[in-house]
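>>> Provided below are the primary sequence and the corresponding predicted coordinates.
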Amino acid sequence: MSNTEARHLLVIGIGAGDPDHLTLAAVKAIGRAQVFFVLGKGPEKNALTQLRRDMLDEHASGPYRVVEADDPWRDRTQDERSGYTTAVHDWRQRRADICERLIRDELAPGRCGAFLVWGDPSLYDSTLGILEDIKARGEVAFDHEVIPGISSVSALAARHRVNLNQVGRPVHITPGRRLAEGFPDDDDDADIVVMLDGHQTFRHLTGRGLWIYWGAYIGTPDEILVAGPLDEVSDHIQQVRAEARARHGWIMDTYLLRPGPVGTNG
């Protein structure tokens, strides 16, 4: 296959939910693609699919197609000891099967396709790893490039008007399931950003003198922000989180934990 026949893929970070989070590089990349691949998350998250379509309507510069497929189901009940890694591997393989089929059947050689990725493609997103898996299979030839986006982490800090780090301190980013296994003793002076925490691990960290900066649906009209001493606001966060999840059918939240009282930013 010659270079002129190669399929080209763009992995475009589109931000945490605010259409204005699109960078100029992302807008230019959207204008280059003729086919956009969307893996749906079920009817309760149709608003997220529609938001991506609205972005395309505003920024795509020529005729384009949107190709949708259902994201495969994933078992999220497993922990590290009871098969979490195996469950993720199985889900990624099934997701790779779908993406491989879409690239092969819906993107002609010589054309440009794109995946619109929430936040930044480099941070807790599977798209780049899945594309590498597909490449390793050797069945579909393509090249790809990555356009970074505004992550929910940076958006959280911006909405709370705080730095992610304090002077001379590290920042530790972790999924909630790892924090549930124990507070990182080797990072006892770190500020901790927690993502993908469906079990609200912060509930078990009261009594440590921590402050929390919490946000859900960041960058969308449904955004919720809570900040304060964890001991004082933990119950409130649990309440508003439960109410929001019941109202929308899903929730995506992120939070920053740091030793209190809040020190100097910078």
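Yes, it's here.
>>> all contacts plus neighbour counts: C-alpha atoms, from now on.
Noted.
>>> what about the longest helix in this protein?
For the chain, the helix with the greatest residue count under DSSP state H is helix 84-106.
>>> For it, buried residues please.
Using 16 or more other C-alpha atoms under 10 Å as the test for burial, helix 84-106 gives 87-88, 91-92, 94-96, 98-100, 102-103, 106.
>>> would CSV of those with distance to residue 19 be doable?
Shown next, in CSV, are the buried residues of helix 84-106 (distance: C-alpha to C-alpha, whole Å):
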residue, distance to residue 19
87, 33
88, 30
91, 29
92, 28
94, 30
95, 26
96, 28
98, 27
99, 25
100, 28
102, 26
103, 26
106, 27
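>>> Against that first model, consider the following:
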Amino acid sequence: MRIRVLGIGMGPQHVTPEVAEALRGADYVLAARKAEHDPLLDVRRAICERHGVELAVVPDPPRDRDDPADYPAAVAAWHEERAAAYERVLARRGGTAAFLVWGDPSLYDSTIRVVRRVAGRLGADWDVLPGVSAPHLLAARHRIVLHEVGRPVHITTARRLPEAVAAGQDSIVVLLGGEPELSGLADWTVWWGANLGAPGEELAHGRVGDVLPDLVAARERARAAAGWVMDICLLRRGR
């Protein structure tokens, strides 16, 4: 048994030759269905069809998304339920299975954690191939470098943005979550994008206090065009 974790960027146009070769050698792709109508699953299906590999769909276990008091414990429980669901399919089917991960598997995705658990229990070999990440796409679309010369860039989630600002971070890449809480950041500069590399891509750039209304409207346009929205931004403190 072999399990391959494959980064796919934002869809078929970002599948690298290395990942395409891995797909051609897989017996099937294993993917979670998160809703009855799941547009992100549809993209995975399109990739499978393009590369001639079967898609095996597993209902995704429910997750507590209401900011539980013990967030790490809630996520760990969800990961274990996912691992158990995947393990049942893998144990029954064997062969070479692939997981298609949005962006790059190393960044704010738990497929590696889940697969490590499953592979250990099944005694399966597994590997990871990289993909194009959202920060890469954001920087390319805006033609920028994410950090200033000789300085760091901090990568975090929308829910932890206030913590990063309070800690003194001044170049912050923000992923995941709803519309970032930007109150108090009016004089910061933002480089923002939604659904980068996908239908309905939207971009915005400027002083936060000036572009925030346009950003909110662009986010809703992206959601309307694709049926979902994934956005990311770079925030840099004014100097």
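Structure received. The structure presented is a predicted model; accordingly, all values stated were derived computationally and were not measured.
>>> what's the mean deviation for the longest helix of structure 1 versus structure 2?
Here the mean offset of helix 84-106 of structure 1 against structure 2 after fitting is 1.2 Å, by mean C-alpha distance after the TM-score superposition for structure 1.
>>> how far apart are the very next helix or strand once past that helix and its match in structure 2?
Downstream of helix 84-106 of structure 1, the next assigned helix or strand under DSSP states H and E is strand 112-117. Overlaying structure 2 shows strand 112-117 of structure 1 at a mean distance of 0.8 Å from the equivalent residues (mean C-alpha distance after the TM-score superposition for structure 1).
>>> Check which helices and strands strand 112-117 of structure 1 sits against.
Strand 112-117 of structure 1 sits against strand 7-13, strand 35-40, with contacts defined as 3 or more C-alpha pairs under 8 Å, 6 or more residues apart in numbering; DSSP states H and E.
>>> Could you tell me where stretch 214-232 of structure 1 falls in structure 2?
Mapped onto structure 2 using TM-score structural alignment, stretch 214-232 of structure 1 spans residues 192-210.
>>> That stretch spans what distance, first to last residue?
Taking C-alpha to C-alpha, to the nearest Å, the first and last residues of stretch 192-210 of structure 2 lie 13 Å apart.
>>> Name the residues of the helix or strand containing residue 42 of structure 2 that are buried.
Using DSSP H and E, residue 42 of structure 2 sits within helix 39-51. Applying a neighbour-count criterion of 16+ other C-alpha under 10 Å, one finds 40, 41, 44, 45, 47, 48, 51 buried in helix 39-51 of structure 2.
>>> for structure 2, what spans make up the strands?
2-7, 28-33, 54-59, 96-101, 125-129, 154-157, 171-175, 189-194, 202-207, 231-236 (DSSP state E).
>>> May I see those strands arranged in TSV, with distance to residue 223 of structure 2 and mean neighbour count as well?
Listed next are these as TSV, based on distance: least, C-alpha to C-alpha, whole Å; neighbours: other C-alpha atoms under 10 Å:
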stretch	distance to residue 223 of structure 2	mean neighbour count
strand 2-7	23	23
strand 28-33	19	20
strand 54-59	23	16
strand 96-101	20	24
strand 125-129	29	16
strand 154-157	19	17
strand 171-175	16	24
strand 189-194	9	25
strand 202-207	10	19
strand 231-236	10	24
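>>> Export those strands to JSON lines and append columns for distance to residue 214 of structure 2.
Converted to JSON lines, those look like this (distance: least, C-alpha to C-alpha, whole Å):
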{"stretch": "strand 2-7", "distance to residue 214 of structure 2": "31"}
{"stretch": "strand 28-33", "distance to residue 214 of structure 2": "33"}
{"stretch": "strand 54-59", "distance to residue 214 of structure 2": "37"}
{"stretch": "strand 96-101", "distance to residue 214 of structure 2": "30"}
{"stretch": "strand 125-129", "distance to residue 214 of structure 2": "37"}
{"stretch": "strand 154-157", "distance to residue 214 of structure 2": "21"}
{"stretch": "strand 171-175", "distance to residue 214 of structure 2": "18"}
{"stretch": "strand 189-194", "distance to residue 214 of structure 2": "11"}
{"stretch": "strand 202-207", "distance to residue 214 of structure 2": "8"}
{"stretch": "strand 231-236", "distance to residue 214 of structure 2": "14"}
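>>> Out of those strands, flag the one nearest residue 113 of structure 2.
Nearest of the strands of structure 2 to residue 113 of structure 2, taken as C-alpha to C-alpha: strand 2-7 at 10.8 Å.
>>> picking up where we left off before, could you dump the helices and strands packed on strand 112-117 of structure 1 into JSON lines and include distance to residue 232 of structure 1?
Formatted as JSON lines, these follow (distance: least, C-alpha to C-alpha, whole Å):
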{"stretch": "strand 7-13", "distance to residue 232 of structure 1": "35"}
{"stretch": "strand 35-40", "distance to residue 232 of structure 1": "38"}
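>>> Identify whichever of the ones you listed lies nearest to residue 129 of structure 1.
Per C-alpha to C-alpha, nearest to residue 129 of structure 1 of those: strand 7-13, 11.5 Å.
>>> Run through the residues that contact the aligned partner of residue 99 of structure 1 in structure 2.
Counting by TM-score structural alignment, residue 99 of structure 1 corresponds to residue 86 in structure 2. Residues in contact with residue 86 of structure 2 (C-alpha atoms under 8 Å, 6 or more residues apart in numbering) are 30, 58, 118.
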